[in-house]
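> I'd like to go over a predicted model; first the sequence, then the structure.
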Amino acid sequence: MTYCVGMMLDKGLVLMSDTRTNSGVDNISVFSKMHHWSVPGERIISVMTAGNLATTQAVISLLEERTKAPEDREPSILKAPTMFQVASIIGGLLTETIRDRQESSHHMSGGPKFTASVILAGQIAGMEPRLFLIYPEGNFIEASEDTPFFQIGETKYGRPIIIRAYNRQMSFEDASKLLMVSMDSTLAANLSVGMPLDLMVLERDKFEPLHERRIHASDPFFQAISTGWSEALRTAFHSLPGYDLTEKS
């Protein structure tokens, strides 16, 4: 399973993903689900993926190959004039990859399910930072004032804290802390999401990561966040009014 979050701020974009792809007593695999490409001073593009590993790795590999191919061949995300067209390229590639793998395995009974989704974040010079959620069918939606963040994978456990604490004017530091709390809540509830975590901060008009970090389970700051959040929840719970079982309706 997977949990990835992309968040829009006035200052830019903050992204976080886990790295676990398989879970079991003796079968845990770690792969990066966050990737980025940049042209200094001109654009930065980052994607996070969820879904069938073979599908997502194929999409990332094809995107990488296209960035190195001659301009007259397949369209490259490093040449697209807008982030909307970048989303269109990735959406088309995603649905083609899923279709090709389904067709090649249609004769297999009980074979793997080839599906995936993508969070796309980035900025092209002269334009606003943008955030998209791309579905397996290739269509996509864009973040807005009403929907300022996207999640893919195991979304339900970490969503409430983001909804309650998010503020578009918040600092990168607070946004990173918020995503760590959201991720910690998911880790506590679902063993298929696991450490380490990848964090990336993209500042408006910088076109390269402002901050990029892999957070391991032994990380002192993340441990402090996890412990502090658990203690804060217990304190808040015990501060609530007590329920009286003798009171009649």
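Nice, I can see it.
> Only C-alpha atoms from now on, for both contacts and neighbour counts.
Will do.
> in this protein, which spans are helices?
Under the criterion DSSP state H, the chain carries helices at the ranges 53-68, 83-104, 159-165, 172-189, 220-239.
> Out of these, which gets nearest to Leu120?
helix 83-104 (7.1 Å; C-alpha to C-alpha).
> Residues in contact with the closest one: which ones?
55, 58-59, 63, 75-77, 80, 113-116, 120, 122-124, 130, 132, 134-140 (C-alpha atoms under 8 Å, 6 or more residues apart in numbering).
> Please indicate which of those are buried?
55, 59, 63, 75-77, 114-116, 120, 122-124, 130, 132, 134-138, 140 (16 or more other C-alpha atoms under 10 Å).
> List the ones among these that fall in strands.
Ala116, Leu120, Gly122, Gln123, Ile124, Arg130, Phe132, Ile134, Phe140 (DSSP state E).
> wait, what's in contact with the second one?
If I follow you right, that is Leu120. Ile45, Ser46, Val47, Met48, Ala87, Leu131, Phe132, Leu133, Ile134.
> Presented hereafter is structure B, for comparison with structure A:
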Amino acid sequence: MTYCIGMRLNEGLVFLSDSRTNAGVDHVGTFRKMSVFENPGERMLVLMTAGNLSVSQAIRQIVSDHVDSDGRSIWNVTSMYDAARIVGEAVRTVHRREAKALADCGIDFNVSMIFGGQIGSERCRLFQIYSAGNFIESHDENTYFQIGEAKYGKPIIDRVINPATSLDEAAKCALISMDSTLRSNISVGLPLDLLVYETERLAVTRFVTIDEKNQYFRMIRDTWGQQLKNVFESIVDPVWNAAPDTASNVLSSTTMHSKPVRVAIPDHAGRGGHGSAPLQSLAQQFDSGEQH
């Protein structure tokens, strides 16, 4: 599995991916999920993939090499939308070629992608591309995309990220999101690739591969965990069955009449231990001499 995050901000873009793949506990490998299509001064595009590794690699190769009948390619289209269409068509090409053979072997055609960057003077744009080759674009109301094991790292992004977030804060948030995922899911693993793109640069200027020795990421892992514990311990315990509004931590007030949904006791079970014979274990039956 994998976990990748792409963020579109007023200042630019942030991309973060892990590098673990696995097909069971005996087949864990390291493959980098982030690919950069860069012509410095003219375009800088990033593609991150999750899902079936062979499908992802085939799509990436087609995206890199393909030229359509009109002579258009990822290297010469003039908008990010057209570039995303080329990626989507590459997905459909691989699907036509591989999906039936995969299905015959009981394997789903499974791939998802985050694709973003900047071409010329056009603004930075970010897309999520699905297994059918269709895609959606990030806007201010939804300024980030995740693929792979998204659920563990989503809460921190939802609380922190908005279009005005600075690139450094967004990178920090992405790394915290990744750390939360690493702690909760063994199918995501180091090393990580982090690319931070400043708008109008049209080239990669800030990129790092992060392993377990990276100073900043180790600090995040230690600090974030400790700060979470500190915040948790600073929140007072709940008070039960108190008068309402007497404190901010009243969980159950005297005016509440909450009751659980109780399952009726069946007749054969008896009530209060009366009216039915006690159940015996097999060992008890042997001890009492009730052998058959």
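Okay, I see it. As the structure is a computational prediction, the values presented were derived from the model and not from experiment.
> Out of the helices of the first structure, the one nearest Leu13 of the first structure is which?
helix 172-189 (8.4 Å).
> Report all helices and strands that that closest one contacts.
With contacts taken as 3 or more C-alpha pairs under 8 Å, 6 or more residues apart in numbering; DSSP states H and E, helix 172-189 of the first structure sits against strand 3-8, strand 12-18, helix 159-165, helix 220-239.
> do that again at 7 Å, thanks
helix 159-165, helix 220-239 (3 or more C-alpha pairs under 7 Å, 6 or more residues apart in numbering; DSSP states H and E).
> Ala203 of the second structure maps to what in the first structure?
In the first structure, Ala203 of the second structure lines up with Glu208, judged by TM-score structural alignment.
> Its match is in contact with Ile45, isn't it?
No - checked against C-alpha atoms under 7 Å, the pair Glu208 of the first structure and Ile45 is beyond contact range at 9.0 Å.
> Name the residues contacting each of those two.
Residues touching both Glu208 of the first structure and Ile45 (C-alpha atoms under 7 Å, 6 or more residues apart in numbering): Ser38.
> In TSV: the ones in strands among the buried ones among the contacts of helix 83-104 of the first structure, plus distance to Arg159 of the first structure.
Formatted as TSV, those follow (distance: C-alpha to C-alpha, whole Å):
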residue	distance to Arg159 of the first structure
Ala116	20
Leu120	19
Gly122	22
Gln123	25
Ile124	29
Arg130	21
Phe132	17
Ile134	19
Phe140	20
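> which of these lies closest to Leu240 of the first structure?
Of those, the one sitting nearest to Leu240 of the first structure (C-alpha to C-alpha) turns out to be Phe132, at 39.1 Å.
> What is the equivalent residue in the second structure for that closest one?
Phe132 of the first structure maps onto Phe127 in the second structure, by TM-score structural alignment.
> Leaving out the residues flanking it, which one is nearest to that match?
Of all residues not flanking Phe127 of the second structure in the chain, Glu137 sits nearest, at 4.4 Å (C-alpha to C-alpha, 6 or more residues apart in numbering).
> That neighbour: how many residues sit nearby?
When neighbours are counted by other C-alpha atoms under 10 Å, Glu137 of the second structure registers 18.
> sorry, back to before: as TSV, the helices and strands packed on helix 172-189 of the first structure with distance to Met180 of the first structure would be great.
Formatted as TSV, these follow (distance: least, C-alpha to C-alpha, whole Å):
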stretch	distance to Met180 of the first structure
helix 159-165	10
helix 220-239	7
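> Just send those back as CSV, with distance to Asn27 of the first structure and mean neighbour count too.
Formatted as CSV, those follow (distance: least, C-alpha to C-alpha, whole Å; neighbours: other C-alpha atoms under 10 Å):
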stretch, distance to Asn27 of the first structure, mean neighbour count
helix 159-165, 28, 13
helix 220-239, 24, 13
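> Nothing else from me, thank you.
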